[in-house]
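Novice: Here is a sequence together with a model predicted from it:
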Amino acid sequence: MANTQIPRVLLAMQPEFTEELRPVIEENGIVVTATTADTTNIVMLAKATQAQVVLLSSYLFYAPDASEQERIIEVLMSQLRQEHIRTILFCPDREMLINFLNRGYLDFVYLESGEVDVSDILSMIYRPRTLDKAREAVGLGPQEGAVEEHIVRITPRAHIPRRFYEEEEEEVEPLVISFFSPNPGVGVSTLSHATAYEMARRGLRTCLVEWDIFNPTCAISTGLSHSQRNLQNWLEKNSNKEQYTTVKDYIINSKIWEQEIEKDKKGFLPVIRELPENLFILAATEHMDLFALDKIELKPNMPHFVISDLIGNMGFDAVVLDVPSQLLFPVTGTSLKLSSKVFLVTNGNLPNCMHIKRRRSRLEKDLGAERISLVYNSHVEHEGAISAIERVTGLKVAHTVDYDEYSLVNSHNFEIMSNMSFTKGIKSICDALGVVDETEEEKSGWGFSLFKKKEKQAISSEKKVKKTEKKEEAKGLQAFLGVSR
């Protein structure tokens, strides 16, 4: 029976290959999710766009010799295989292809001449190639190539309808989301911090990454400021390196902060203890010397490394990116492309709406319209406000976060969320992401201070005592009247 599912393909090849192949592939009803010539973001981009097959060109990989190039390509294909994503490798090196064939990678295009068989490519996109077909593709005879008999074929789930795997335990896909606006000061940081807080409260191991090193707010607003564990120290050690070091020693949560507490900050302890232990941050702090920023270099491939490190090596369930407003900022474009969901923030003002309108087509082209959600922050009930925003931006308002009149006071009290209408908007964002709220906390009373928690517990205990007393009184009255129930 033919597979009726429409394949989703990522083209990871040089522009001239992409220009020739993309129209042919799309004409045959196959969805091209994205194109890239950057080898550092292929795995994350394939996952973010839900690609099932990656068409990969060996020409993208530069190495001093063929064996090193082969090693680099195999590492990438192995990472994609672990994510159940198939690879079709385009390569002119017959010996390399035979080596891959011996290791079970059977889907490839041998670029022996300047021509390729398009029907063969389309066939591999829909269905993995057989061993015999793979041998034939590189001209192997019965005695040639010494293909081992113990080849293990991994048939990825990507091209098979999900219903065949319903009996297996559903794996939770890590979330990578970003908050962005073309203008500063519209609430991007506020919303990203609050969303990360709520996701952590709901049980996800969450890391909030704040890329804006010029105007850092996260470490200050949460209280998780640390002189050693911060983004600027990681950047100082890695700016001039080709291979980056793990961010493990530069992230911080409430537990680490309490263990490594600095003497002059003991007064913050009650505030820090209110934060979910699942919430980690990687951010610049007030310790940063702004006059030494010329020694720090942000690079476009840093978001890919950090996200891979957090999810792949440290097991985080979610990464929330607070993205700088400048599109030309080195990490902005990469952060947005690596996100499975991008929340575009507006405060409703005309200049901001106009800036979003001007950048909308570029963002939709690079990311895909389905990955963008417009959030109206500081929403105030006013007839026609939402329709005006939608008319100017050309986007539907997906979420509204109400104006919090107590935000100034709350920020000085280190309360990330307290206004219930504001909280409702943040919860709607998490609900839309599919993050289930399984906590047993009272739905209407989180985000308050430690004193308020104790106060509520005392009130709750008092209510239970009064309820018991009323029951005893009722029993006594029923006994006196001779009434039984």
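Specialist: That came through, no problem. Residues are numbered from 1 along each chain as shown.

Novice: rest of the way, CA atoms for contacts and neighbours
Specialist: Fine.

Novice: Using the three-state scheme, assign L374.
Specialist: strand (DSSP: H, G, I helix; E, B strand; the rest coil).

Novice: Sorry, slip of the keys, the one I care about is V32.
Specialist: V32 - assigned by three-state DSSP - is strand.

Novice: where's the closest residue to it other than its chain neighbours, which helix or strand?
Specialist: Nearest in space to V32, with sequence neighbours left out and distances taken as CA to CA, 6 or more residues apart in numbering, is V9 at 4.8 Å. Element membership for V9 (DSSP states H and E) is strand 8-12.

Novice: Quick check: which helices or strands does the helix or strand that that strand is followed by pack against?
Specialist: Counting by DSSP H and E, the next helix or strand C-terminal to strand 8-12 is helix 15-27. Packing partners of helix 15-27 (3 or more CA pairs under 8 Å, 6 or more residues apart in numbering; DSSP states H and E): strand 31-36.

Novice: another structure for you, compare them:
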Amino acid sequence: MITIATGVPALDHKIAETFTESTILKTEDQLNTLHTPLVVWSYYLINGRNNAQKKERVRQWLVHFRQEKITSVFLCPYEDWIYELEKDGFTGLVPITNNNVPIKRLFNIIEDSLKQTEREATPQLIFTDDPTETKLEDTIQKTNVWAFWSAKPGMGVSTLTQSLAIELAKAGHKTLLIEWDTTYPSVPFTFGLADRTRCLEKWVMDVESGVNPRIQDYLLNKERWLSEHKDRGIRKAIQKLPDNFYVLAPSNEIKPWEPLTSKVGTIKKTLEDVKELGFSMVIVDVPSEVTHSATAVTFQKADHSFVVVDGKGSHAVLTKMAVDFIEKELGISFHLVLNRVDEGEVKNIQKGMDKHAVLHIPFDTSLGKRSLELNPSPGEEYRTVLIDFLRDEGFIQEPEKKRKWLGSKAMKKRKNKAEEKPNELAAFLKFSS
């Protein structure tokens, strides 16, 4: 049984003469009502004011059919479209040249597609004389969602989330890093993981255009990137990324002067859908703007929310005001993370924030150089602090001897730096009073 929807009545009937168990649809809207495992459709059915709109609609439908496990045979008069769609992994594309439809080739593709559909519909069973029982508790894995935020950009949230995600993935945890910021995206440039179809803006656009996409089709990891891209300049850097590391982030083609707006419902759907994919950890880089559609929703959906504060007194005062407001309005509680704070000022900031820091990150002078090399791993001291934190939380294991030696060295160095340069601005603002 197939559905025919080419938008050309004569062609519809020609196909129906050969494939008699078929249904003919006359409008694009009817594609939402498909009940057959295969659809034959064409460019001429699609609505749009221009070719650019039609092209986007075609891509959306192809994604929809793939998600619904409907085999698609699509007739298209533009070879460049077919080239781009095949590059993105779509199949069943039939070219129309000078309004000439290759009927024989079309029918062969339809027949092959029907045979493939029948094979996939037949259950593949494996028989064994000694089946192994799997306990229910062994198959259920909770997805931990951690949200990281700062009251102003530039306090180190992106570096922290990226470093945490990398260390978790290295430790064997299937980890997803989500970056909501489309004005100043960091992920595509830090890791080199960028794709114009597997990206945040494409996901948001498809969800809000009425298509019912699968979020796993928009995630990117090194395996997918290496199989779909040939850029030798960054290939070695991509190969070094952990196997368990995935991202949902803006592409490197997004325009900062055209920020992406997304509905609150889309943010909720995103966070709910990723929980169904078996991730151990989802790390979310939350925009600093409190009014951003992703900010409040992410805090509400997260298992733990972290606020990052640096050593500037004015930043600490601003953060305290924002944290008090958010915690009161949303009924949540932030964990405090100190970044680039001299040891002598830790107590002052903790007192002003009325929170004890769960993580104190040292200043890493190597970050700039590492970013130019597409090396997402932080320096030794920075990484040691993260390892200690994740180890204490039960997510990672490191040799005890190595952990203590590196930890004491990092603390000593930070203390010396604090003695040389006290933070007078915090005292001036009476933040510690």
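Specialist: Received it, and whenever you're ready, just let me know what you need. Quick caveat, the model's predicted, so the values are computed rather than measured.

Novice: TM-score for this pair?
Specialist: The TM-score (TM-score structural alignment, normalised by the length of the second structure) is 0.57; 268 aligned residues with a CA RMSD of 2.6 Å.

Novice: equivalent range in the second structure for the strand holding V9 of the first structure?
Specialist: Using TM-score structural alignment, strand 8-12 of the first structure corresponds to no residues of the second structure.

Novice: how close does the residue nearest to V32 of the first structure get to T18 of the first structure?
Specialist: 12 Å (CA to CA, to the nearest Å).

Novice: In terms of neighbours, single out the busier of the two.
Specialist: V9 (27 against 16; other CA atoms under 10 Å).

Novice: Distance of the more buried one relative to Y244 of the first structure?
Specialist: Taking CA to CA, one finds V9 of the first structure at 29 Å from Y244 of the first structure.

Novice: Also S335 of the first structure?
Specialist: From S335 of the first structure over to Y244 of the first structure (counting by CA to CA), the distance is 17 Å.

Novice: Give the residue from those two that has the larger number of neighbours.
Specialist: Using other CA under 10 Å, the more surrounded residue of S335 of the first structure and Y244 is S335, with 26 against 15.

Novice: Look at that one and give its secondary structure.
Specialist: helix.

Novice: now F306 of the second structure
Specialist: strand.

Novice: for T285 of the first structure, same thing?
Specialist: Strictly by three-state DSSP, T285 of the first structure counts as coil.

Novice: My guess is L336 of the second structure contacts K355. True?
Specialist: Yes: the pair L336 of the second structure / K355 is scored as a contact, 6.4 Å apart, by CA atoms under 8 Å.

Novice: Between these two, point out the one with more neighbours.
Specialist: Taking neighbours as other CA under 10 Å, L336 of the second structure and K355 compare with L336 leading, 22 against 14.

Novice: so who does the more buried one touch?
Specialist: 306-309, 355-359 (CA atoms under 8 Å, 6 or more residues apart in numbering).

Novice: And the residues you listed, which is closest to L168 of the second structure?
Specialist: L359 (15.9 Å; CA to CA).

Novice: so the closest one is in which element?
Specialist: Counting by DSSP H and E, L359 of the second structure is found in strand 357-361.

Novice: start and end residues in the first structure for that strand, please.
Specialist: The aligned range for strand 357-361 of the second structure is 397-401, by TM-score structural alignment.

Novice: and the matching stretch, how far from the second structure on average?
Specialist: Compared with the second structure after the fit, stretch 397-401 of the first structure shows a mean deviation of 1.1 Å (mean CA distance after the TM-score superposition for the first structure).

Novice: Need the counterpart of M205 of the second structure in the first structure.
Specialist: By TM-score structural alignment, M205 of the second structure lines up with E236.

Novice: nearest residue to W81 of the second structure other than its sequence neighbours?
Specialist: W81 of the second structure sits nearest to K55 (CA to CA, 6+ apart), 7.6 Å away.

Novice: To which residue of the first structure is the one you found aligned?
Specialist: Counting by TM-score structural alignment, K55 of the second structure has no partner.

Novice: next one: S251 of the second structure
Specialist: Using TM-score structural alignment, S251 of the second structure sits opposite T285 in the first structure.

Novice: distance of its match from N301 of the first structure?
Specialist: Applying CA to CA to T285 of the first structure and N301 of the first structure gives a distance of 22 Å.

Novice: for V75 of the first structure, same thing?
Specialist: 18 Å.

Novice: higher neighbour count, these two?
Specialist: Neighbours around V75 of the first structure and N301, counted as other CA under 10 Å, are more numerous at N301. The numbers are 16 against 11.

Novice: My guess is that one contacts G333. True?
Specialist: No: N301 of the first structure is not in contact with G333 according to CA under 8 Å; the separation is 10.1 Å.

Novice: Where does stretch 407-419 of the second structure end up in the first structure?
Specialist: Under TM-score structural alignment, there's no match for stretch 407-419 of the second structure.

Novice: Thanks a lot, catch you later.
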